[in-house]
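Chemist: coords please:
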Amino acid sequence: MAYSGDVTTGGAPDVRDLAALTITKVSVGPMDNNAYLLRCRATGEQLLIDAANEAPRLLELVGDAGLTAVVSTHQHMDHWVALEEVVAATGARSLVHAADAEGLPIPSETLTEGDTVTVGDCPLEVIHIAGHTPGSVALLYRDPDGIPHLFTGDSLFPGGVGNTDRDPQRFASLIDDVEQKLFGRLPDETWFYPGHGKDSTIGAQRPHLAEWRARGW
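Modeler: All right, here's what the predicted structure looks like:
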């Protein structure tokens, strides 16, 4: 079956096979968090985006191939409940933006805008999107044989940007970064994978940017 990105807590993962990278999406409870396991098809190296919860389930997904790194998209607890256990079991590096590092339960290597995180032969560009938290990041994989793939954490969803608790300054920062760094740089066919719920494309959401800015959330 073709990849849809529609997963449910406790349900089966959905797998997308690209030419060089395999993306496995799974939802973990209790808050329907998405976790993404990326595997380089050439080297077998694996990276996890958001060790959100259900460590045994995530470790089963990782399997015997091991894990080189876990990237936390931001410091909110529902995205790292399983981080300590996953890192202890696999020896993976823990990576997070410097501005969110103090919010994590274990010491972590820090990321900044423009850094590259590699999964085997596949590079992921770090894009800093401030607003949902000070150090939220998106990760961009530019597939040389296809469309770009963007992992947005809680900064961008189908239907709007992430929660900023109605804080005007935080919202302005988030919507500006999303508009300039994501919609301003990436083509419509870019597929994005959020921290909760269904996936979408930049093109499907682009017509609604002005609406989001006007409503203020």
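
Chemist: use CA for all of it now, contacts and neighbours both
Modeler: Noted.

Chemist: hmm, who's touching the longest helix anywhere in the chain?
Modeler: Ranked by number of residues, the top helix in the chain under DSSP state H is helix 168-177. Outside of helix 168-177, the residues within contact range by CA atoms under 8 Å, 6 or more residues apart in numbering are I129, A130, G131, H132, S155, V161, G162, T164, R213, G216, W217.

Chemist: so which of the residues you listed are in helices?
Modeler: Per DSSP H, the contacts of helix 168-177 map to helices at R213.

Chemist: circling back: chain center to the longest helix of the chain, what's the gap?
Modeler: 19 Å (CA atoms, centre = their mean, to the nearest Å).

Chemist: here is a second sequence; please produce its structure as well for comparison:
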Amino acid sequence: MSARIDHTTTSGTFSLDGQTFEVDNNVWVVGDDHECVVVDAPHDVSAILELVGNRDVLAIVATHGHDDHVRFAPELAAAVGAPILLHPEDLVLWRMTHPEREPDRMLADQEVIGVAGTGLRVLHTPGHAPGAVSLYSVDLNTVFTGDTLFAGGPGATGRSYSDFGVIIDSIENRLFTLPDETTVRPGHGPSTTIATERPHLGEWRDRGY
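Modeler: Below you'll find the predicted structure:
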């Protein structure tokens, strides 16, 4: 199995509910020397193209529809000739950024996206956004969690289309059922592991974070 994970960080803004914030986003690329899948397309197409190199991009997968994760997805898709994949429940967020252009295909819970001899299993993990997904690779011992789970806690749920109880349920019943040693690679900030985060679930639930 020759698949690997490449990574870069881009900087830009996140806007929702009339407010705008400066953010740094992780971009993850899963593949080998010949083909890959891009996880999220935030602020800088050139940085993603540099990470991809001359590989065939099979898909651009959006972990959710917030603008800091999909802003440059159409431009990247045009540059590499790849389809954009999004969960249908996040179309409402996608259309705030791209009213003129729909994603190419809708993601389904438990489907497997094949790349470089491995598979990324789609886990619907709503809460931060209604159509948020995580991508789990048993071969790579990794789950890409978007903004559902970070090092130190769940994603934010204080804005439109988010729900704290739902994100806690997603973390407990979808992510914390993964093996302890699974590396969590989020949409922002450092990576962590399932074992590191699982003991804190009760604390997050009790304080509403």
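
Chemist: report the TM-score for the pair.
Modeler: After superposition, the two chains reach a TM-score (TM-score structural alignment, normalised by the length of structure 2) of 0.87; 192 aligned residues with a CA RMSD of 1.6 Å.

Chemist: for the longest helix of structure 1, buried residues please.
Modeler: R170, F171, A172, S173, L174, I175, D176, D177 (16 or more other CA atoms under 10 Å).

Chemist: next structured bit after that helix?
Modeler: Note on helix 168-177 of structure 1: by DSSP states H and E, the next helix or strand toward the C-terminus is strand 191-194.

Chemist: which stretch of structure 2 lines up against that following strand?
Modeler: Aligned by TM-score structural alignment, strand 191-194 of structure 1 falls on residues 183-186 of structure 2.

Chemist: swap in stretch 129-137 of structure 1?
Modeler: Using TM-score structural alignment, the residues of structure 2 aligned to stretch 129-137 of structure 1 are 125-133.

Chemist: what's the span of the matching stretch, first residue to last?
Modeler: Across its full length, stretch 125-133 of structure 2 reaches 5 Å between end residues, using CA to CA, to the nearest Å.

Chemist: ok, stretch 102-112 of structure 2 next?
Modeler: Stretch 102-112 of structure 2: ends 22 Å apart by CA to CA.

Chemist: quick check, nearest of the buried residues of helix 168-177 of structure 1 to T68 of structure 1?
Modeler: The shortest gap between T68 of structure 1 and any of the buried residues of helix 168-177 of structure 1 belongs to D177, at 29.0 Å (CA to CA).

Chemist: check the gap between the closest one and H132 of structure 1 for me.
Modeler: 11 Å.

Chemist: and L182 of structure 1, by the same measure?
Modeler: 15 Å.

Chemist: which one's more surrounded, these two?
Modeler: Per other CA atoms under 10 Å, whichever of L182 of structure 1 and H132 has more neighbours is H132, with 25 against 20.

Chemist: how close does the residue nearest to that one when sequence neighbours are not counted get to A92 of structure 1?
Modeler: In this structure, H132 of structure 1 finds its nearest non-sequential neighbour in T164, 5.3 Å apart by CA to CA, 6 or more residues apart in numbering. Plainly put, T164 of structure 1 is 31 Å away from A92 of structure 1 if you go by CA to CA.

Chemist: again, but for I127 of structure 1
Modeler: Taking CA to CA as the measure, I127 of structure 1 falls 22 Å from A92 of structure 1.

Chemist: who has more neighbours, these two?
Modeler: Under the criterion of other CA under 10 Å, the comparison of I127 of structure 1 against A92 puts I127 first, with 25 against 19.

Chemist: L139 is in contact with that one, correct?
Modeler: Yes - look at I127 of structure 1 against L139 with CA atoms under 8 Å: they come within range, at 6.1 Å.

Chemist: anything in contact with each of these two?
Modeler: Joint contacts of I127 of structure 1 and L139 (CA under 8 Å, 6+ apart) do not exist.

Chemist: ok, the corresponding residue of structure 2 for E60 of structure 1 - contacts?
Modeler: Mapped onto structure 2 by TM-score structural alignment, E60 of structure 1 lines up with E50. E50 of structure 2 makes contact with no residue, according to CA under 8 Å, 6+ apart.

Chemist: wait, is E50 of structure 2 part of a helix?
Modeler: Yes - counting by DSSP: H, G, I helix; E, B strand; the rest coil, E50 of structure 2 is part of a helix.

Chemist: against H7 of structure 2, how distant is it?
Modeler: 11 Å.

Chemist: just G202 of structure 2 next, same as before
Modeler: For G202 of structure 2, the distance to H7 of structure 2 (CA to CA) stands at 31 Å.

Chemist: the strands in structure 2, which residues?
Modeler: Counting by DSSP state E, one finds strands in structure 2 at the ranges 4-16, 19-31, 35-39, 56-61, 84-86, 105-106, 112-115, 118-124, 133-137, 142-146, 149-150, 153-154, 183-186, 192-193.

Chemist: adding distance to D68 of structure 2, write those strands out as TSV.
Modeler: Listed next are these as TSV, based on distance: least, CA to CA, whole Å:
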stretch	distance to D68 of structure 2
strand 4-16	5
strand 19-31	8
strand 35-39	12
strand 56-61	14
strand 84-86	14
strand 105-106	19
strand 112-115	23
strand 118-124	19
strand 133-137	15
strand 142-146	11
strand 149-150	16
strand 153-154	18
strand 183-186	13
strand 192-193	21
